[in-house]
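S.K.: Predicted coordinates and the sequence they were generated for:
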Amino acid sequence: MNRSLIALILFSISTLCESQDHNILLIISEDNGPEIGCYGTNIETPNLDQLANEGTLFENAYVPQAGCSQSRAALLTGLYPHQNGQIGLATWNYEMISSDIPNAVNTLKQNGYRTGIIGKLHIKPKSAFKFDYKAITKSNFQRTDMNLYAEKASEFFNSSDKPFYLQVNYPDAHRPFIKQINGIPKKPLKVNDVTPLSFVGINHPEIRQQTADYYNSIMRLDHYVGDLLKALEQSGSSENTIVIYIGDHGADLPRGKRTCYEGGVRIPMIIRWPKAKENQRRSELVSTLDLFPTICDIAKIKTPKLLVGQSLKEIIHGKDQAWRKVMITEYHVHSNHNPWPQRAIRNERYKLIFNPLAGEVNPGYDFTMSKKFFGASESNLLDTSTEEVRLAYKNYRKPPLFELYDLKEDPYEFKNLAKDPEYSKELKQLNDLLLQWQKESEDPFFFSKPSRKLFNLIRDSGTKNRKKISYKSMMNIRH
């Protein structure tokens, strides 16, 4: 066989591989922010670190709302919770306004992809998402049979005869924070091995113990992500599969989950795209709302109208493009224990949080600081913190109308600058942009009156049962 013929064959094979539709593997972990080795945390996460080395790590990635169902529904619909209706937990009977809202799963399926999910969906109605394959559909917070995730994924990879989309949802690092299961992690961290997460600001032994086991949960997550990626490699599909890893929101610790603080809405996001730029770190303000448009780009299909995100394809390939200058997040409710309508906007340096029910007690504060999560009392926990941190917790409990933070000088949001005249210009600029966005996105909680109506509706329904709440008539839903 002459050299020119060999070259022609190799070129043809290469062209064929490049023309094939990419598979998509979406990995979602529970309740963890960017507390991973590759993001600078001193814990062992070799598999996620390697994924970052082979792809793109986003340093400023966000979810629209720091809640499980709300985050996942936003990701798959490409819409904010106030737009798709999933403003609270599916397990508390909050749900999307309609099954007809376009979503990534159905869009891929309609365009020739085989779709699968391993782990919980946690969105209502479930029937809106037409998966071809389902396994381990429970939350599995006790972390039983964790080996099954990779085994079921292997079955899916090896039985797919067309491009596939597989979504794998792991239970770590959701509460309860479990130190070790089946010897994993091999060397669990202990209370004296760690310091509390900086955004918590409380250096109490109980907080440190929970932090240690939170890290242990993340290290266990990394182990099983490694098994999953190995199964993908062994299936022969790795070189044609785009791998996306995200956390669904930040840690379930004070000033984290169920808030608009950075500890709640900022997440890890890593994307490995074969033949794209490797080992790059990007600082753009990106959102999980950008994933549906990105998935459409991957599959070479038309992006549905009304999506609010942008495709990340050009960034992943190392190119510069016009990008958003601000990031907006929101909060409504989680379970009925913690309704608190809230909006937040940040730019490169400053962040503004808007509390339409200012001056009232945020029920989420008492819920988070309660005996449900901590043996120590609130006062005992806060005794270990500085005066600045204690003042921040007062604002957390009874929020003012505006909270303004300088994220360069105060990345953990302890010093509220909203009443400082020196920062009036920054406050006005961000508030004007937030108001503009609320109008453009048809935010029904533009003013305090509708926010009060939602708050009362949820509060009056109580926490003893989980009956449906008639909130949908309040929503200006886009679909």
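M.R.: Nice, thanks for sending it over. Numbering: from 1, shown residues only.
S.K.: CA atoms for contacts and neighbours, from now on please.
M.R.: OK.
S.K.: Three-state assignment for residue 293, please.
M.R.: Of the three states, residue 293 takes helix under DSSP: H, G, I helix; E, B strand; the rest coil.
S.K.: That one touches residue 305, doesn't it?
M.R.: No - Residue 293 is not in contact with residue 305 according to C-alpha atoms under 8 Å; the separation is 10.2 Å.
S.K.: Mind checking which of the two has more residues around it?
M.R.: residue 293 (25 against 8; other C-alpha atoms under 10 Å).
S.K.: How about the residue nearest in space to the middle of the chain, nearest residue that isn't a chain neighbour?
M.R.: Among the residues of the chain, the one closest to the centroid is residue 248, at 2.8 Å (C-alpha atoms, centre = their mean). Nearest non-adjacent residue to residue 248, counting by C-alpha to C-alpha, 6 or more residues apart in numbering: residue 30, 5.6 Å away.
S.K.: Take this one as well and set it beside the first:
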Amino acid sequence: MRNPINTQSCLPERGRADHIKLRAGLMLFAVLFFADTMFSGCTRLAVLPENSGRDPDRNQDRPNILWLVSEDNSPETIGVYGNPAAHTPHIDRLASGGIVFRHAFSHSPVCAVARSTLLSGIHSPSTGMHQMRSRIAQPPEIEDLFYPTLLRKAGYYTANNSKTDYNLPTPHGRFWDESSDDAHYKNRAEGQPFFAVFNNHDTHESGMFLDVMSSEPVTDPAIVPLPPYHPDTPVMRRSWAHYFDRNRDMDSWVGGKLAELEELGLAENTIIFYYGDHGGVLPRSKRFLYHTGTAVPLVVYFPERWQHLAPLEPGSWSDELVGFADFPPTLLSLIGEPIPEQYQGRAFLGPQAKDPESGKYSEPGKDPESGKHFESGKDPVFLYRDRMVQQYDMQRGVFDGEYRYIRNFMPHRPNGQYIHFPFRMQAMQEWYRVWASGEATPKQSVFWVPQPPEELYHTASDPWEVRNLAGNPAYANKLGELREATRRYMLSYRDAGFIPDDMHQALTGGMTLYEYIRTDAYPLDYLVDLAEKATSRNPEHLPMLIWAMQEDYAPARFWGALGCLVLGYDAMAAKPRLITLLDDEFASVQVMAAEALGRLGDMDLAIAALSNVLDSELENELLYAVNALASLDVPAKYHDELLAKLQRIAYDEERVIRGSFQYSRRTATYLVMKWTEDTYPPIY
């Protein structure tokens, strides 16, 4: 069986004449697409007429660019990446005439955060858009750099069909000429070059919910390669088989879009990208910082006319490290436009992909201490994870092409926190059942227990990333190297993740968060050092934590209290200071102190403080409180006191909750059902 992640292609490394190439147009592809859908059980499309070589854009001096984007799928679900259970003939044929990227990443493992990086060319923690669906406003000068805006200024017709989800408070469609379910490059002016995005929903997580998985899968459950962290049960195998079926459907959609392009005579002037919007979607992929959550399939096809913009021959594999922050500068490189200096990515295709004098890759940022630029394309890819829907968490990390490093800044939480959407999947319910019944192996149990402060995986030999090497002395040098790379990125990009979101308005005044974190008022070096010590589980750092809880700067108090929570009973000496923080001006600090006191055994104080926060009308304050209650093992004697408030949050539609998505209602509902019903985890 091929390695499902770090695999060699089923195609040779270089293109050969006997491969199906898409140089003279995709007419052969259209015929093959029709034949395949006839015999594979996919949706049947009409036979496409021959094009006779017409090309309405033949006099165009710039290429059209077409993005075909699938949701929630990792490289291992695409046939060209080597998984024997994958059936994606149309993408595989596109790859045979294009370039396949072995190491492409979304940076974040969830849609809104990944898409905000993709839109802006700036890492989401550097804009403040790092929390899932946080709707953080950006300065006008940054919005002016969003790639659809720059493409429109360059004369391109921009069409988005139709997902946006950019983490912004403003209407997302305004950046495009057209953004709707009807958006299409066919609506452009005659002779106008186009940039068009088509998004496919077939592989989205919702397609794996229990209530839509009634049919038997087409893919044989016996042949799917299960990761070792999933229990090998019939239910889990059936879930994986259904997921491969969803990828079959998505692949047929890709085939239809390519056939349409050929039918319209546009194939010879259009550069085509196929990629996934982040990893997914079965448990421990989407929303998690592992390879299965952040790696995406990426295939780029250049027609013969624009082959000079490609770095490799058709049918080649690229080992270059690329991420979504690199996509906007790459677009501008392909169409011959200048790349804004504010972008933190760099072009990996086109004439600006390499410095014409040195031959080195273009450079996206500076080391804040040495002033030297990073050598992108060779440096590790920056990775980040924060609040996932209703559950707070914070992780940062890097991948260098061989090793993955993860720094957990909330190690008191397990990865397996209750989040409504994934728990609607039968696979997640099955995994939880096996673990809760004591039947799980050690590798299958790690997901459900508190995280270690650091994780290090040799992904090249451990593709499912289950052997944490962070505590192995033989890997101390690599651990230190990637720890420092992660810190360098956080400092260079002015990472906003160290500020609790209920403090944003008070700290920023009239500025945007993007502007505030670039001022001297944001002591990032100190906060990073404090947060690293607070989450190290080292009692020697307790004096620093006690000192931090007395700071005037509120984020320092938050991290001091969180560090005591992580230490548990080793923080007993900090109890008097924690009690004073129950009256802090910020709910996030109150909640961290209350949860820490609960862990120290003073549940009366903890519950009283959390109950007070439940009276808030602010979404982020409520989220902190219900997160703490979900994490604490709250004794039954406190349930009645809390249930009335939780039920009002969960079910009272007239209650005013000021915030973006009111995710607090989901966790409140979870707690009500957990404390009042027999089934657990509650599925609603």
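M.R.: Nice, I can see it. Please read all numbers here as calculations on a predicted model, not as lab measurements.
S.K.: Could you check how far the corresponding residue of structure 2 for the residue nearest to the centre of structure 1 is from residue 286 of structure 2?
M.R.: The pairwise alignment with structure 2 assigns residue 248 of structure 1 to residue 277, based on TM-score structural alignment. Note on residue 277 of structure 2: its distance to residue 286 of structure 2, by C-alpha to C-alpha, to the nearest Å, is 10 Å.
S.K.: quick check: the longest helix along structure 1 aligns to which part of structure 2?
M.R.: If you go by DSSP state H, structure 1 has its longest helix at helix 205-234. Helix 205-234 of structure 1 corresponds to residues 234-263 in structure 2, going by TM-score structural alignment.
S.K.: hmm, back to that, didn't the residue nearest to the centre of structure 1 look like it was pressed against residue 31?
M.R.: Yes - between residue 248 of structure 1 and residue 31 there is a contact under C-alpha under 8 Å: 6.1 Å.
S.K.: Give me the common contacts of those two.
M.R.: residue 68 (C-alpha atoms under 8 Å, 6 or more residues apart in numbering).
S.K.: picking that back up, overlap in contacts of residue 277 and residue 286 of structure 2?
M.R.: residue 72.
S.K.: Which residue ranges of the stretch 51-200 of structure 1 form helices?
M.R.: With helices called from DSSP state H, counting those that start in this stretch, the stretch 51-200 of structure 1 shows them at 68-77, 81-84, 104-110, 147-159.
S.K.: buried stuff in the third one?
M.R.: The neighbour-count criterion (16 or more other C-alpha atoms under 10 Å) identifies 104, 105, 106, 107, 108, 109 as the buried residues of helix 104-110 of structure 1.
S.K.: can you pull the buried residues of the longest helix of structure 1?
M.R.: Here helix 205-234 of structure 1 shows 205-229, 231-232 as buried, counting by 16+ other C-alpha under 10 Å.
S.K.: Against which helices or strands is that helix packed?
M.R.: Under the contact definition 3 or more C-alpha pairs under 8 Å, 6 or more residues apart in numbering; DSSP states H and E, helix 205-234 of structure 1 sits against helix 46-53, helix 147-159.
S.K.: how about 10 Å then?
M.R.: strand 23-29, helix 46-53, helix 147-159, strand 241-247, helix 378-382 (3 or more C-alpha pairs under 10 Å, 6 or more residues apart in numbering; DSSP states H and E).
S.K.: Hmm, residue 171 of structure 2 is touching residue 164, no?
M.R.: Yes - the pair residue 171 of structure 2 / residue 164 is scored as a contact, 9.5 Å apart, by C-alpha atoms under 10 Å.
S.K.: So those two - more neighbours on which side?
M.R.: residue 164 (19 against 10).
S.K.: what residue of structure 1 matches up with the more buried one?
M.R.: By TM-score structural alignment, residue 164 of structure 2 lines up with residue 121.
S.K.: same thing with residue 480 of structure 2?
M.R.: Taking TM-score structural alignment, the alignment pairs residue 480 of structure 2 with residue 428 from structure 1.
S.K.: measure that match to residue 326 of structure 1 for me?
M.R.: 14 Å.
S.K.: Which of these two has more residues huddled nearby?
M.R.: residue 326 (18 against 13).
S.K.: In structure 2, what sits opposite the more buried one in the alignment?
M.R.: Looks like residue 326 of structure 1 aligns to residue 380 there (TM-score structural alignment).
S.K.: now do residue 357 of structure 1
M.R.: Checking with TM-score structural alignment, residue 357 of structure 1 has residue 410 as its match.
S.K.: Confirm that its match lies within a strand, as I assumed.
M.R.: No - if the criterion is three-state DSSP, then residue 410 of structure 2 is coil and not within a strand.
S.K.: residue ranges of the strands in structure 2, please?
M.R.: 64-70, 99-105, 157-161, 178-179, 194-200, 270-276, 298-301, 316-323, 381-385, 395-399, 403-408, 454-458 (DSSP state E).
S.K.: No further questions, thank you.
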